[in-house]
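In: can't give you the sequence, but here's the structure:
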């Protein structure tokens, strides 16, 4: 293991720990997504697109399950993609693309993916763009392939309870950050900015997102199911839920 690879894996671990303060059930949602991918993959190598994949958290777990998987990681963030590329060390194709642009699929190394998976990332897109993206994702899958998206998706049926559960989670997270038990999102990025390797990339990231990401847009799961049906998927449904978060799945 080279020193740089060891450093990248440490950054990957710190990203996972920081994310877990916001998503204590993060491993459960990953497992649900990967189970869906396994279910449709057949006997050959799994061909997986890790969409808005960041540091490659999903890809690393997919390769731990399926070492022969053919993985593509797509993201725009230069910091997170640098960590992903080093952590995955040649086991995945790394693609820089902007999901706000309809031509993002042109950068993919191939089509006909068995599965397209994404987690807690697409809430940065607005409704019209996300609906269009779902159609574009459909076109990247082989017939019978699966798309799964785990994100903040409030329950239509339990709006009051979902709100209270979300608030309880926010309070627990704030207490952990205040006590120094876990690192916050802002704290992680401050630490990355001070790193000799990642610091210049943090500045590049600021140029890509000069005002930060757009405000989060988190419609209920029913909106996603309707948009996926309109995008041409043959089967759509809720794959997993916990509190205000859910994973929707759709079969091409």
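Out: It's in. What you see is a predicted model; the values in this text were computed from it and never measured. Numbers count the residues shown, from 1 in each chain.
In: when you work out contacts or count neighbours from here on, use the C-alpha atoms and nothing else.
Out: OK.
In: do you know how far residue 252 is from residue 196?
Out: Residue 252 sits 44 Å away from residue 196, going by CA to CA, to the nearest Å.
In: oh, I was asking about residue 210
Out: For residue 210, the distance to residue 196 - CA to CA - is 21 Å.
In: for residue 69, same thing?
Out: Residue 69 is 33 Å from residue 196, by CA to CA.
In: mind checking which of these two has more residues around it?
Out: residue 69 (19 against 9; other CA atoms under 10 Å).
In: touching, that one and residue 60? I think so.
Out: No: contact criterion CA atoms under 8 Å: residue 69 and residue 60 do not qualify, at 10.5 Å.
In: who's in contact with the residue nearest the centre of the chain?
Out: Centrality entry for the chain: nearest residue to the mean C-alpha point is residue 119, 3.2 Å, by CA atoms, centre = their mean. Applying CA atoms under 8 Å, 6 or more residues apart in numbering to residue 119 gives the contacts 29-30, 52-53, 149-151.
In: please compare the first structure with the one that follows:
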């Protein structure tokens, strides 16, 4: 597939959003519900930790909705952080931190000891159960009393397999049509990014650190023992120090869970 690379940071941010929406057409809806929940719990001027922030998609929407908010964006991906830093250049409400969430001391890299809200999307499914359980405990320790954690990710309700299959078929057929019309997938996007001189150094660092997504594994890199059930996340959050946890939004394949400290 022939593509033309974006020419500025806003265009890179937009191209990332479009690529992600090919996988998750209801992505904006879950962001809306996420920020609704942040505002409902914390008010209009929260201190927010954007966990595994990528290009800063959540922070971008957070600050447009709640201009009095401040966000700490943390990630380990050099390429996505380069786009995020470029996109938010000059915005004093946004701070960036590089950290590996699987390391025991990752919270020491943060500029603040506590936050009103922690938000994340389509990121934590890469973690195995035990590291994810530990991370949930870390987040309970970072949130102030009454603060909220929100995780939008691939979580399934397996109680209705025929409905799930029908919805999966519809989604797959829609994706195939969009691909024929030029939609980028994960590998396409990274090919485009690595070809842009703006991102050449950062993408090379990313490939060395995290692997080369231009050549995805046959199984997508997924591990069958990673948590996929919404119930697992809710029960684990309650077990790691949160006082309440519930699903606040879902699609056929994804869910948004909220937990109060």
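Out: Nice, I can see it. None of these values were measured; they are calculated from a predicted model.
In: which one in structure 2 is aligned with the residue nearest to the centre of structure 1?
Out: Under the alignment (TM-score structural alignment), residue 119 of structure 1 maps onto residue 121 of structure 2.
In: could you check the distance from that match over to residue 173 of structure 2?
Out: For residue 121 of structure 2 relative to residue 173 of structure 2 (CA to CA), the value is 24 Å.
In: what of residue 255 of structure 2?
Out: 22 Å.
In: so what does residue 251 of structure 1 match up with in structure 2?
Out: In the superposition onto structure 2, residue 251 of structure 1 corresponds to residue 260 when matched by TM-score structural alignment.
In: what's the closest non-adjacent residue to its match?
Out: residue 148 (4.6 Å; CA to CA, 6 or more residues apart in numbering).
In: show me what the one you found lines up with in structure 1.
Out: Match for residue 148 of structure 2 (TM-score structural alignment): residue 146.
In: and residue 242 of structure 2, by the same measure?
Out: Structural alignment (TM-score structural alignment) places residue 242 of structure 2 against residue 233 in structure 1.
In: contacts only, for its match.
Out: Applying CA under 8 Å, 6+ apart, we find residue 233 of structure 1 in contact with 138, 250-252.
In: and those residues as CSV, adding secondary structure and distance to residue 92 of structure 1?
Out: Listed next are the contacts of residue 233 of structure 1 as CSV, based on DSSP: H, G, I helix; E, B strand; the rest coil; distance: CA to CA, whole Å:
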residue, secondary structure, distance to residue 92 of structure 1
138, helix, 21
250, strand, 24
251, strand, 24
252, coil, 23
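In: buried stuff in stretch 11-29 of structure 1?
Out: Of all the residues in stretch 11-29 of structure 1, those buried under the rule 16 or more other CA atoms under 10 Å are 11-12, 15-23, 26, 29.
In: quick one: the helices in the stretch 1-150 of structure 1, in order.
Out: Secondary structure of the stretch 1-150 of structure 1 (DSSP state H, counting those that start in this stretch): helices located at 3-22, 26-41, 57-65, 78-88, 127-140.
In: what packs against the longest one?
Out: Put plainly, it is helix 3-22 of structure 1. Packed against helix 3-22 of structure 1 by the contact rule (3 or more CA pairs under 8 Å, 6 or more residues apart in numbering; DSSP states H and E) you find helix 78-88, helix 159-179, helix 185-193.
In: contacting residues around the second one?
Out: Helix 159-179 of structure 1 is contacted by residues 21-22, 154-155, 182-184, 243-244 when judged by CA under 8 Å, 6+ apart.
In: hmm, try it at 10 Å
Out: Identification of contacts with helix 159-179 of structure 1 by CA atoms under 10 Å, 6 or more residues apart in numbering yields 18, 20-24, 152-156, 180-185, 187, 220, 242-245.
In: which of those residues are buried, as a ChimeraX select command?
Out: ChimeraX command restricting the contacts of helix 159-179 of structure 1 to the buried ones, with burial defined by 16+ other CA under 10 Å:
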select :18,20,21,22,23,152,153,154,155,182,183,184,220,242,243,244,245
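In: state the distance from the residue in structure 1 sticking out farthest from the centre to residue 25 of structure 1.
Out: What lies farthest from the middle of structure 1 is residue 179; by CA atoms, centre = their mean that is 27.8 Å. Counting by CA to CA, the separation of residue 179 of structure 1 from residue 25 of structure 1 is 21 Å.
In: residue in structure 2 paired with residue 100 of structure 1?
Out: Residue 100 of structure 1 maps onto residue 102 of structure 2 when the alignment is built from TM-score structural alignment.
In: is its match in contact with residue 131, as I believe?
Out: Yes: contact criterion CA atoms under 10 Å: residue 102 of structure 2 and residue 131 qualify, at 6.1 Å.
In: isn't residue 41 of structure 2 right up against residue 147?
Out: Yes: here residue 41 of structure 2 reaches residue 147: they are 7.1 Å apart, a contact under CA under 10 Å.
In: give me the common contacts of the two.
Out: Common neighbours of residue 41 of structure 2 and residue 147 (CA under 10 Å, 6+ apart) are 116-117, 260.
In: nearest to residue 88 of structure 2 among those?
Out: Nearest to residue 88 of structure 2 among those: residue 117, at 19.9 Å, using CA to CA.
In: how far away is the closest one from residue 60 of structure 2?
Out: Taking CA to CA, one finds residue 117 of structure 2 at 15 Å from residue 60 of structure 2.
In: name the residue in these two with the higher neighbour count.
Out: Using other CA under 10 Å as the criterion, residue 117 of structure 2 and residue 60 rank with residue 117 on top: 28 against 17.
In: any idea how far the more buried one lies from residue 236 of structure 2?
Out: 18 Å.
In: also residue 108 of structure 2?
Out: 23 Å.
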